[in-house]
Structures are given as structure tokens and as C-alpha cells.
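[1] Structure, please.
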Amino acid sequence: MKKRILSAVLTAALALSTLLTGCGSRTTGKKAEAVSYMESINGKNKENVPDDKYRTTYEIFVGSFYDSNGDGVGDLKGVEEKLDYIKGLGFNQIWLMPICPSPTYHKYDVSDYMAVDKEYGTMEDFKNLVAACHKKGIKLITDLVLNHTSVEHPWFKKAAEYLKSLKDGQKPDPEKCKYIKYYNFSREEDSGYKQLYGSRWYYEAQFWEGMPDLNLDNKEVRNEIKKITDFWLDKGVDGFRLDATTYYYTGNEKKNIAFLKWLNDEVKAKNPDAYIVGECWADLTQYARYYQSGVDSFFDFDFANDEGTIAKTVSGQTSAKSFGEEMVRAQDEIAKNSSGRGIEAPFYTNHDMARSAGYYPGDDGSKTKFAEGLNLMMSGSAFVYYGEEIGMKGSGKDENKRAPMYWTADSGAKGMTEGPKDMELFKMKYAPEDKQAKSQTSILNYVKQAIKLRNSFPAIARGKVRVESASNDSILIVTKTSDDSKIKPLAIVYNTSDKPKTLKTSDLPDGYNKLKGVLTVGKQQITEKDGTITMPKESIAVYQK
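    Down below sits the predicted model:
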């Protein structure tokens, strides 16, 4: 992709975004009052983040994030250069998408589990990044892809070479090539199997022919996995994101959970404080069962994407009260399957989903903001995909969902990446980060305020949700309480409607009468007068006793 072409596209995008209300490209006195009001309330609160596994995590596709050396590809040094930005937003954990050598741009097919892809830098760069993160109080977890390797991995290449060398009718001998047992080879073609080029053998590859599935029943494979996790833990990583956990043993949930239990036990034996979050792309009933493995978290897929509970609530398809009831259902299902130890992992979008700026036609930024507020007010360890904090666009092919972080409209500026080479050109809807940082009414600053509340009130992430009786179609009132006496309980009031709504102060739970935090998408303020609370459209209020 030519940077000058992308520059023209992004410049046009900036011109468009300046016309959109609430996008952060222009600041007026009146609009500044809205966030000044938020800051006047939220700024009084002190940060109070317990040292535990309830974190606020920023997901990064390194190749599209920040380029430190001008080659057009984001790298680990670039992530390090932007740690102040990440910390400034309030994030206290980073999830790096795969960084190991791989023949593909996305790197989910690993060819060497104990190295850094040269596009991203060196192992020394990685160690420096980890040290810099820890110095700033930021944890770092990395993607761990165990369902499959690349066909370019030495294990597969050796197995393939050996099988091709056999004469017709000759049986393979694991004593001569142990790697044939690292994968699932067969003489018969089966569902999810691909033919080994140049032979009559087939191998399991549930995703595509370039990703051969590992035989996770093989003890030697498990020993290799233990070496891999120990290697990265020794490098200082604080845990792992597990890719494609439902495919470890395709169609066999029981074996998937058993393998996850083994993996979790091995990682925690090395580092009891390691945090593990798994991708179990399924509905709540299924991903809740995966907590039986002992893994800390699994992503809350029921709440994510354009058809998830968050988007349906924002678009009015799901009532305020129903949103609260869904949060309770999730927490109860997870608690039931984890003996109360599971940590929810709410998220709104990720690298496999269309970006949220395209979810709401005609949105001026309000709904994009409010959706992030709903996500960040959920209990658990919350995740935000890079660029969502400024409302980036990206849909269709996967490359589009991993577009260059929109730091500035000038694609030739320092740090700007070129993005995946097969990415389509498209216009961003909202202003770039450098413009939004100067606007108090931007999506960026809304997200910053939401994380500020999350970091000020431990009960937001750690509290058990209860829906209060005064909740209705437009107004949701929940309390969040913890068994930990150091965590003060709170009540959260949501107006999920696109119009102002009122409630009585007597509708609040007994004693919760101190307004401590606010999130508003526009200039209107939350007001209390004559026993009535007026909530602006798509607003959130935090109360304590």
C-alpha cells in the first residue's frame, strides 16, 4: 500500500469527520461543558485499583499500531513508545496479538514458538517492552496459539518430509520420525482434513490448509507446550490469551475442558499469579461451562459484536432492565461453573469482528460512546480493541479490521503504519487520535472518563450485580457489592434511551444518595431536583452511600 494514497484517503476522512457532531474534531464552548462536567465529578475520585486479576486490557495488533523505524510495519519498540498513551487512558494490561514468526500477516499460524517475528523486532525489544510495562504498572499478556501451527513449522515440515518418503504400503514409524505424532495424519479424508501435497496422506486442519492441527493427546506435544509457556513466563509475561479453545478437540467439549485444566495447572505451577483468558466463541451456556477448567476468564461473546447484548441495548432492541438481567445471568452461570472464582471478560469488539463505528447508521458518536460505557461498566476484566477508543472503522475482510491505528490524518507522519497489504482503502468516520485528544467531547475522552471510573471504584469490576426493582425499559438500576469489606458497594443508574428520562430519588436503593461518577454522551448534565433525577440520553451515574 502506498502511503501517499492512504494519506489522501485519511485526509478526506478527516474533512468528513469535522462535519460530524460529537466526533471530537471541533470543540465549542457549550460542548466542552459536557466533559468538563464529567471531569468535575469524576476528577474528584482517587485511583483505587487492587493488585489482582480484574484489569482493563488494551488489545493490540502490533503490525498496525505504531512504527518505530519507518518501514511501514508496527513493532514492539513502537508499542513501547506508546505506553504513556495507553497508561494515560487508564489501561493496566496489554494483550499482544501473536508476535511469533509466521508466514502470514496475522501470525496466527506460528512457525517458531520461542522467537519474535523479525517484522516486529527482536527478543531484546520484547524484554525491554515487558520491563517498560511493568515499570509503569501495566501487565502484559500474549496470544498463545495451541490448536495448530503453521505448515512452515519445523515439526510439520519434518513430519511431511518423512511421510512423503515412504513407499506405497509402508507404515510410518514414530521411532524414525516422532513428529508424525505431533499432528493428526490419516490415510482417509475426513471432515476438516486436507491432503498433504505430493502424497496420499491427509492431515487435520480445521481452519485452513496452512494451519495443521496439533495432536494435543500426545505427551511429547504437551511437553513442548510446557516448554513454550515456561519460556514466555521466564521472559516476564503476565499470562496468556488462548486462541480457538473450542477447536482443540473439535466437537468434544469434555476433552477441550480437560486439556484447558491441564494447561492452566501447568501455567499456574510456574506462576500462580499468571492471568489466562480463553477464546470460546459460543453462547453463554457453553462458554460458562469452560470455566470448569479453572482458567481465569473466557470472553463474554454474548455481549459482543453487532448482534450482542451491548449493541442491542444501545440500538433499543433490548430494554435497559433486560441488559441488567443478562449481566446477572452471565455472572450466575460463570459462578456456578467456577465455584465463584471465575472472572468475566466483557468486550465489545475484537480483531475478528467489524468495528463498532459501523454498527449505528447516522450515529454522531453518541451511541459509539455509550456502548463503550456499557462495556467498561461491566464486572470482570474488561477488554478494548485498539482504535475503538477513537471510533475507527473496519469491516469486511479481516485485513480491514486491523487497519493502521489512526494517530493522525497524515499517513506519512512518524509512527504511522501501512497496515496489512491486502487491506482495502476506506474512509474513517471520526477524527484521528491527535484531534480527538484536543476535544473534551471526543469518543477518546469519553472512554478515558469511563476507565477513570472503573479505576476509581473497585466494585465496578469486582462487584456482584443485582437488578433493582425500579428498573424498566429505559432505566436500569443495579447495585454492585463484594464480600471484600475493603470494596465499597455502589449503585449504577443507566438511561439506555436516546431521550432524557427521569426517576425518583426514592427509586435508588436505600442509602445510595451520593453522586460520585457520571458518563454523558452530550452536553446535558445529570440533575437532581425536588426528589427527581433527570438522566440525559444514554447516560450513566454512579452512586455510593
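[2] okay, CA-based contacts and neighbour counts for the rest of this
    Noted.
[3] How much space separates the spatially closest residue to Asp300 that is not a sequence neighbour from Val314?
    Spatially, and ignoring its direct neighbours in sequence, Asp300 is nearest to Pro346 (5.0 Å; CA to CA, 6 or more residues apart in numbering). Between Pro346 and Val314 the distance is 16 Å, computed by CA to CA, to the nearest Å.
[4] Tell me where the stretch 351-500 of the chain has helices.
    Along the stretch 351-500 of the chain, counting by DSSP state H, counting those that start in this stretch, helices occupy 366-376, 433-436, 443-456, 458-462.
[5] buried sites along the third one?
    Within helix 443-456, the residues scored as buried using 16 or more other CA atoms under 10 Å are 443-456.
[6] got JSON lines for the residues you listed, with distance to Thr408 too?
    Listed next are the buried residues of helix 443-456 as JSON lines, based on distance: CA to CA, whole Å:
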{"residue": "Ile443", "distance to Thr408": "15"}
{"residue": "Leu444", "distance to Thr408": "14"}
{"residue": "Asn445", "distance to Thr408": "16"}
{"residue": "Tyr446", "distance to Thr408": "19"}
{"residue": "Val447", "distance to Thr408": "18"}
{"residue": "Lys448", "distance to Thr408": "19"}
{"residue": "Gln449", "distance to Thr408": "22"}
{"residue": "Ala450", "distance to Thr408": "23"}
{"residue": "Ile451", "distance to Thr408": "23"}
{"residue": "Lys452", "distance to Thr408": "24"}
{"residue": "Leu453", "distance to Thr408": "27"}
{"residue": "Arg454", "distance to Thr408": "28"}
{"residue": "Asn455", "distance to Thr408": "28"}
{"residue": "Ser456", "distance to Thr408": "30"}
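[7] ok, so of these, who is nearest Asn350?
    Val447 (16.3 Å; CA to CA).
[8] how about this one, so we can line them up?
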Amino acid sequence: MTGRSLEAHHDGSELYVRTGTPTLGDSVPVRVRVPSGSAARAVHLRTVRDGEPEVIEARLDGQDEHERWYVAEVEVHNPVTPYRFLLDEPTGYRWLNGTGLHARDVPDAADFRLTVHPPAPAWAQDAVVYQVFPDRFARSGAQQSVPDWAQPADWDDEPLAAGPGVGQQLFGGDLPGIEQRLGHLERLGVDVLYLTPFFPGRSNHRYDASTFDHVDPLLGGDDALVSLSRALHARGMRLMGDLTTNHTGADHEWFRRAREDRSSEEAGFYLWTEDGYVGWLGHASLPKLDHGSTALGPRLVDGPDSVIGRWLREPYGLDGWRIDVANMTGRYRDQDLTHDVARRIRRTVTQARRDALLVSEHFHDASQDLTGDGWHANMNYNGFTRPVWGWTAPVGTEQPLLGLPVRRARRGGASTAATMREFAAVLPWSVTAAQWNLLGSHDTARIRTLVDGRDMLEVAVGLLLTYPGTPMVFAGDEVGATGTTGEHARVTMPWDRPRDWDEATFALYRELIALRRGSVALRRGGLRWWLAEDDVLAYVRETPEERVLVVAARAPWSGAALPPVLARGGMPEALRGSEPVRGADGTVHVPGAGPALTVWRLP
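    Okay, the predicted model is just below:
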């Protein structure tokens, strides 16, 4: 991005790369657009074949008064084939890669990529995911016995924010309660229900499973999951599960058998030390699994009868898995089997359901784990959540930053866009297009607590529903739930607390979800950044059929005239926010209102 003009551009979307997954040996035409005022005398394509760079000249494929298009063929000689563009200019040369134009040499990490690995199922790009923490969503009224580990809580109690008892507060939500409230999900406009673990454990979060064979009776048992799954599918909705492949609970039947008999098959499922066993991050309650065990694979991840496979089959019919602590699965000291485990899980998922989705949890740079043959996508904390948190942070905020011993920093638009571009650029476009973008989850503070006022909430939610990837909403955000930590944010849904139910916030989420659903460009289009200034972020989402301009402003700004290439063809249509203004010179202007979210369909 240079000033308020548009630079040469390429991404992996349909305008630039033909749809479909290539096979080895295919020749794939890739296109790049260059502004008509560019000094480029020629455009070349650089690929890497078996580790050795090759450069070929791109040919002119079309031009008009605003821009020139070039095309060149990439031979898919390797399973993941990187490429970037070289612009030959009178004053030197510039490289175009996923992070933009550079008048210097750049490493290969941010090159564009063609991959032979199939992308996430097509429905993922059109989806809006709704995350539910089962204990806190809805009670069915069924009689429940209180387990010995639990501290019963009333539905209207405030969750503990930290310290002893955060994992033991039991509010009594269950799967039949969720099924009774599916009308709320339909009204909101979401179509994928993602449940945090439904296996029994000795905590309210259930990431400490005691078995993978049954649904927790506290949630209604196996029959309740079958009923919920069928009710969702009857409404045209989908169901995602949550599984820990990194560890089990210390009360898990496998681990009990392992401790009773160290010569048992199950003993080989876990990592041991001279003093005992390895607990995940030192937690004795969460013994870490050893994926070097040949016997563990068929039980947990390999084949239709594994844990991964059986819950995808009827009568449960899950539509995919989110894998907890995916970044640490199979990793311990000199053992690194993460990619092998991911590929095996992917194979099992695909064999069970060709259209099933596989999403990883990874809080930092996941690029080395997202090459396309394992996880379809990741929970996009670093490529979306953190930069949006920083850009929408109140002035002088003292709020702590998740995972670091510092407060949140208020960032400007340039650094925010640079961060988002850098994390997207190191992934194949097919992965970027399926990333789960989120403003918060059961592990973070609530977005309503993190931003200052409803106007800034509107801007943040606007980015969530217009940025490439799959939006994920944590249950309660849509009615204004608050919370300072992950545990404190696990509030119950205020079905009978009108004071805690913000109808205006619900209307905002519903409106923006509908806006996304009504635009193929917002669901499936590429991403072309236009503005990244202190108080404004603006980008174009585009397909061959539609162009949509998104302008997010966190404060009043100077406004800007649309570049001719965006303004050609007539006046934009305001889908949301300010109407376009035509100046005396005929240029179309974006007003400088803020905080505000403006969305225009360009002619």
C-alpha cells in the first residue's frame, strides 16, 4: 500500500487463479493486475522447482485505461509450488508477494502457493460458526445428579474469573437445552454449531476427558447428541465437535489402566518420565499422549472405528472436528509428530465424510502446521483476533494481553494491516479462505469488554463479518455478554435476564451476518487492501461477479476519493453506512465518519 492508490495485486482467489485443486504436472495460469500508471516494462513469474528458482516472462492478457493484466503458467511440479512476480522497472525491480510490493529482495516465506492438497469443504467459506460452551448455554430442566467434583451454581451467578473453583463451577447447561434454543441460532443467521467437548470429565470445560466412548450423562448422554445432530441437520445446519488429541484427563479409562499395569497396551499411549508421567504444561490432571505409540493410532485417530472416525458416522453425524491444543499434539522434546498426526486425522475425516471440516487450535504462528495436507484451517488468533484487538483498543487501555505479561497496545492501521497481511501471506490461499476468524472465544475476554462503546463494537464485528475466512461467534457475544478473562467470559445465556440481553447488539450481529450471506464477494472473494491509516482500514473483496468495498473507521478521519479503478462504471451502492458522495470534479468520495462501518457494492 502506498498512500491512497492501489498497487499491483495478486491473491489466490478466483479472479487470479482458476478454481479447483491442481494435480502434479498441471500447468495453472495465474494472473496479476498492474495499475496503468505503473513503470513496469515487463512482468515475470518466479517459481521454485525442486528447490531451484526459475523465472519466465508473463504475457499481457488485457488492459484498459486503469490497469493491465498479465498471465503466466505455473507448473505444479511439487505438492506445494511457491511463486511470486517480478516487475521490471527503469529504476530497478520490485517483487510482488503475499505481503505486497517490495523494492528489495525478499525471502520465500511469503510467496504465493499452489497446492495439490484439497481445501476445506466448500460450505466452510459460506458458513458462520457459533461456539457453545455446553454448561453455560441452556438448561433443559432434566434432573441431574451433581458429581463429587462440582460446585453447583445458580444460572444467574457470575462465573469466577480466576483461581480455585473456576473449573468446578457447574451451571447445568445440557444438550437438550441447546436443542430447545436452536430457533435463536436460526434467527441470528448462523449455520454451524461448534460445541466445546461433550465427553465426561472432572471439570466444567471437559477438556480432561475420562472416556471418548460416550457423551457426558450430565449433558444428556449419547441420545441427546443424536437428537441435537438430527435437529440441526433438519434445519440445514451443521455440527462440529471438539477433541483433545494432545492429552486426556487423569481419570480417563486409558490412563487408569496404564497406571494399574505399566505393561499394558494403554501404558504405551502416554509419555512417562523417571518420576512419573508427563502432564500437559505441567498439569498433573492432563497426562500427555504419546503419538509414537503404534497402538494409540487405531484407537484415537486412524480409521473409521477410531475416536475421530466413529463420531463422524451416524447416528451422531458430526460434520467435523476442532482439535484442541493442535500445536502441541505429538510434540515433546525430541519428538515432533504433529504433521504426521494431522495428516492421519485428515485421512480419517475425509474417509468418513468427504465434506467434513478439520480445524486446529493454535494461538501463535501456525504457518508451519498449515501446509494444506493436515488441518484445513486454524482458529485465527494471530492473523485476525490480536490485530483487531490492538486496533480497536481504547486509548490508554490497561487491559492485559492474552498470553503475555503486558497490557494491550493500541495499534495504528498500518501496523494492523501489515500484521494481518503477513500472517495470511505465509499460508496457501485455500487455507486463508477457511481460517476461523474470531473476536473472542471461551479462552479470552469478551469483545464487549475489550472495546469502548457500541460504535467500536460495530466496527469490530464489521471486520469479523467482511474479512476473508469463516467468522466464529462465541455464544453470548451477540446479546452483549461481557467478561474479563476466559473463565469469567463463560457466562450463561441470559434467557430470562432482560437487563443482560442487548437487543441492539443482537440486531447488529444479525444485520451483518445477513450482509455477508447476501454477498458472494464477502464470502468467497479475494482481498485487495486500499487504505491502512491510523484510524481507517479499507479493503476490496471481489469475485468475477461482484466487488465490495469495506471501510472500517475507529475515529473520524479525512475521508478519501476512490481511485478511478474502483469508481469506474457509476456510483457505488451503499449496502451499509454512509452514502457515496460525488465531488465537483466527478470523483466519488468515502466520507470520513467514525467510528463507523461503511460497505459499498462497487459498480
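[9] Let me see the TM-score of these two.
    After superposition, the two chains reach a TM-score of 0.73 (TM-score structural alignment, normalised by the length of structure 1), with 428 aligned residues with a CA RMSD of 2.6 Å.
[10] ok so, going back, list the residues that contact the counterpart of the residue nearest to Asp300 of structure 1 in structure 2.
    Counting by TM-score structural alignment, Pro346 of structure 1 corresponds to Asn437 in structure 2. The contact partners of Asn437 of structure 2, by CA atoms under 8 Å, 6 or more residues apart in numbering, come to Met379, Asn380, Tyr381, Phe384, Thr385, Leu464, Gly469, Thr470, Pro471, Met472.
[11] can you check Asn382 of structure 2 too?
    So Asn382 of structure 2 contacts Phe363, His364, Asp365, Met420, Phe423 (CA under 8 Å, 6+ apart).
[12] So which of the helices of the stretch 351-500 of structure 1 is nearest Ser293 of structure 1?
    Set against Ser293 of structure 1 and scored by CA to CA, the helices of the stretch 351-500 of structure 1 come closest in helix 458-462, at 21.0 Å.
[13] State the distance from the residue nearest the centre of structure 1 to Lys367 of structure 1.
    Nearest to the centroid of the C-alpha atoms of structure 1, with distances taken as CA atoms, centre = their mean, sits Phe383, at 3.9 Å. Look at Phe383 of structure 1 and Lys367 of structure 1: by CA to CA, they are 18 Å apart.
[14] Check Ile334 of structure 1 too.
    Ile334 of structure 1 is 28 Å from Lys367 of structure 1, by CA to CA.
[15] just to revisit the earlier point, tell me the SS of the match of Pro346 of structure 1?
    Secondary structure, DSSP: H, G, I helix; E, B strand; the rest coil: Asn437 of structure 2 is strand.
[16] now swap in Val34 of structure 2 and tell me
    strand.
[17] Would you mind confirming that it makes contact with Trp69?
    Yes - with contacts counted by CA atoms under 8 Å, Val34 of structure 2 reaches Trp69, the gap being 6.3 Å.
[18] so what sits against both of the two?
    In contact with both Val34 of structure 2 and Trp69: no residue, using CA under 8 Å, 6+ apart.
[19] Can you lay out the helices of the stretch 351-500 of structure 1 as JSON lines showing distance to Gly29 of structure 1?
    Listed next are these as JSON lines, based on distance: least, CA to CA, whole Å:
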{"stretch": "helix 366-376", "distance to Gly29 of structure 1": "18"}
{"stretch": "helix 433-436", "distance to Gly29 of structure 1": "16"}
{"stretch": "helix 443-456", "distance to Gly29 of structure 1": "16"}
{"stretch": "helix 458-462", "distance to Gly29 of structure 1": "32"}
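[20] Out of those, which is closest to Ile540 of structure 1?
    That would be helix 366-376 among these, by CA to CA, at 7.9 Å.
[21] Can you give the contact residues for the closest one?
    Contact partners of helix 366-376 of structure 1, identified using CA under 8 Å, 6+ apart, comprise 22, 310-311, 314-315, 346-348, 356-357, 360, 382, 391, 443, 446-447, 450-451, 454, 519, 521-522, 538-540.
[22] mean shift of that helix relative to structure 2?
    Following the fit onto structure 2, the mean deviation recorded for helix 366-376 of structure 1 is 1.5 Å by mean CA distance after the TM-score superposition for structure 1.
[23] so that helix corresponds to what in structure 2?
    Under TM-score structural alignment, helix 366-376 of structure 1 corresponds to residues 455-465 of structure 2.
[24] what's the offset of the matching stretch from the middle of its chain?
    16 Å (CA atoms, centre = their mean, to the nearest Å).
[25] burial count for whatever residue of structure 1 lines up with Thr492 of structure 2?
    Aligned by TM-score structural alignment, Thr492 of structure 2 pairs with Pro404 of structure 1. Using other CA atoms under 10 Å, Pro404 of structure 1 is surrounded by 28 other residues.
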